[in-house]
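Visitor: Predicted coordinates and the sequence they were generated for:
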Amino acid sequence: MINLGEVQELKITKIIKAGALLKDEDANEVLLPHEEIENEKIGDIIKVFLYNDSKGEIFATKTIPKITLGKIAHLEVREITRIGAFLDWGLEKELFLPFKEQICKLDRGRSYLVALYIDKTGRLCSTMKIRDYLRTDSKYKENDRVSGVVYNVVDDIGAFIAIDNIYEALLPNDQKRGVVAVGEPISLRVASVKPDGRLNLSQRERGHLELDKDAELIFDLLNDYDGFLPYNDKSDPDDIKDMFCMSKSAFKKATGRLLKGNKIEFYKDGIRIKEDKNGRK
């Protein structure tokens, strides 16, 4: 069978002016355009990708694209139109991403995760709605380091990540640091593995390692703000989260560590870097 959107090995049965005719074991036929013929001859078996032209007809190409049917890839937006976007997938004819298959505003030149599918008209298209294409059978376990790409952000929940462009994972809001955007590559820690195999992620480290990083972050911000910040253990948790991207509990632990290390002191409804005997910070 000639499988649109897939890589197949087909046999050259005839060479004509338009190109080489390829057939599968069931005698289904497809054309490899003449400009792609090099030293191939009748009887050769070659690896090709099957795609649609602008009229919807199926052709073969020896160029293997960056994505195949049912798979996911991180592709760059080349053009944005009223009906959708066009992506660079490695072929001369760019891949269409319909407007209805987009989940956020796209920027030309940025890359986003998409899956390849065949639409109702029988043409190859891409979609940003990739959750159903992701798997939950990874071998990752708690505290493993993983890399992925953000494929969706839901304000009340968190960021959804495709690990290795294969596995489904969630970065909950309370485990985020700063802003993450759709299409952004990201490296994280596996915080837990759900019974169904989905991964919960965190940008925070474990225990004392995280405490050190929180303390370092607060101290760096104090330096950026001339040694004083109007936050302490009585500050509103939301204000602390907005400023430091950490929970109030984490903030209190980190400031406690800085106090114990004689790095800061509480001062006039805030914290400041502690000066030495000569008045130096």
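Guide: Perfect, thanks for sending it.
Visitor: contacts and neighbour counts: CA atoms only from here.
Guide: OK.
Visitor: residues contacting the nearest residue to residue 167 once chain neighbours are set aside?
Guide: Spatial nearest neighbour of residue 167, excluding adjacent residues (Cα to Cα, 6 or more residues apart in numbering): residue 135 at 4.7 Å. Taking Cα atoms under 8 Å, 6 or more residues apart in numbering, we find residue 135 in contact with 166-168.
Visitor: do residue 5 as well
Guide: Counted by Cα under 8 Å, 6+ apart, residue 5 has contacts 49-51, 68-69, 116-117, 124.
Visitor: If we use 7 Å, what do you get?
Guide: 49-51, 68-69, 124 (Cα atoms under 7 Å, 6 or more residues apart in numbering).
Visitor: Distance check, it against residue 114.
Guide: Shown here: residue 5 relative to residue 114, a distance of 14 Å by Cα to Cα, to the nearest Å.
Visitor: hmm, back to that, most surrounded residue in the contacts of residue 135?
Guide: residue 168 (25 neighbours; other Cα atoms under 10 Å).
Visitor: So it: helix, strand or coil?
Guide: strand (DSSP: H, G, I helix; E, B strand; the rest coil).
Visitor: another structure for you, compare them:
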Amino acid sequence: MTRVKVGQSNLLTVIKESSLGYFFDGGEDGNILMPNRHKPDHELAVGDNVDVFVFHDSEERLTATVKFPVAQIGEIVFLKVIDKSRFGAYLEWGLSKDLFVPESEQYDPMELGASYFVRILLDNHGRIMGSSYFSEDIEEYNKETFSLKQEVMALIIRDTEMGWKAIINNTHWGIIFHNETFKKINIGQVVKAYVKNIREDDKIDLSLVPIGFNPDHISDLGKQILDKIDFNKGFLPITDKSSPEEIHQAFEVSKKSFKQAVGFLYRERMIIIQKDGLRRS
């Protein structure tokens, strides 16, 4: 029998339904309850295999939920402190139970309302916690982990004189140079990036566009569209089917020019065209 992975995604089988919720087969960990408040919108049946997140509730019982937090074990994320106690800080991360960061795991004392980078870990008792001591674990050099043109996810850590320092796939440092940043970037943001260069010293340079694509080819209108999508948190409720008046009000251009710019961005896989608007890819 296997054990569940606390703080991670688990594919578990429904074995019973009760007035409390659904019970799942947790192997060596016994039956695990998914309380009613953590149930999906649709009904489950005995025998269903469900992708769930497992954590300890306030009474230290293993609990399953289909409402995943913003990060799982091993991942680094930028979170806001929403409560404090004499033992540590509590950060909002998308679960009903906030992420606890003990004082001993705070690189700098955490202040209420401020946001910090933390890595999601398990403590010595197997409970989920956060820690801001992770920088020494991030590799500075490539060591054949990544290849040129590889698509990665980059967590923006800080703005330096040269460019944006980022953590690649939770494991390595990289940089996006300022002169190659053609869209708005914020600290704590996760962006899709590409390995542009692995230097002689094995440090990694990143690009925000697929290698071989020249961002100079994006028209001024294309940049305006991308900026407006980013400003609206990744979605813009305007498409090439919108009225000429609506398009002109937003961008002061003709519908034909707008359609050409949208088509270009779509072909370069920089946006997704949906029925109700444009979304960042």
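Guide: Structure's in. What do you need? Quick caveat, the model's predicted, so the values are computed rather than measured.
Visitor: so where do the helices sit in the stretch 151-281 of structure 1?
Guide: 207-224, 237-244, 248-260 (DSSP state H, counting those that start in this stretch).
Visitor: Include mean neighbour count when you put the ones you listed into a markdown table, please.
Guide: Below are the helices of the stretch 151-281 of structure 1 laid out as a markdown table (neighbours: other Cα atoms under 10 Å):
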| stretch | mean neighbour count |
| --- | --- |
| helix 207-224 | 16 |
| helix 237-244 | 15 |
| helix 248-260 | 18 |
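Visitor: looking at these, which is closest to residue 110 of structure 1?
Guide: Set against residue 110 of structure 1 and scored by Cα to Cα, the helices of the stretch 151-281 of structure 1 come closest in helix 237-244, at 26.9 Å.
Visitor: can you name the residues of structure 2 that that closest one overlays?
Guide: Using TM-score structural alignment, helix 237-244 of structure 1 lines up with nothing in structure 2.
Visitor: What separation do you get for the spatially closest residue to residue 108 of structure 1 that is not a sequence neighbour and residue 53 of structure 1?
Guide: Closest residue to residue 108 of structure 1 apart from its sequence neighbours, by Cα to Cα, 6+ apart: residue 77 at 5.1 Å. As judged by Cα to Cα, residue 77 of structure 1 and residue 53 of structure 1 stand 20 Å apart.
Visitor: and the two? which has more neighbours close in?
Guide: Neighbour totals were compared for residue 77 of structure 1 and residue 53, and residue 77 leads with 22 against 13 (other Cα under 10 Å).
Visitor: Now do the same for the more buried one: its match in structure 2.
Guide: Match for residue 77 of structure 1 (TM-score structural alignment): residue 81.
Visitor: and that match, what element?
Guide: According to DSSP states H and E, residue 81 of structure 2 maps onto strand 76-84.
Visitor: That strand vs structure 1, average distance?
Guide: Comparison of strand 76-84 of structure 2 with structure 1 after fitting gives an average deviation of 1.8 Å (mean Cα distance after the TM-score superposition for structure 1).
Visitor: Name the residues of that strand that come out as buried.
Guide: 76-84 (16 or more other Cα atoms under 10 Å).
Visitor: roughly how far out does that strand sit from the chain middle?
Guide: 14 Å (Cα atoms, centre = their mean, to the nearest Å).
Visitor: got a list of contacts for the next helix or strand after it?
Guide: Sequence-wise, the next helix or strand downstream of strand 76-84 of structure 2 (DSSP H and E) is strand 88-92. The contact list for strand 88-92 of structure 2 (Cα under 7 Å, 6+ apart) reads 79-84, 98-103, 110.
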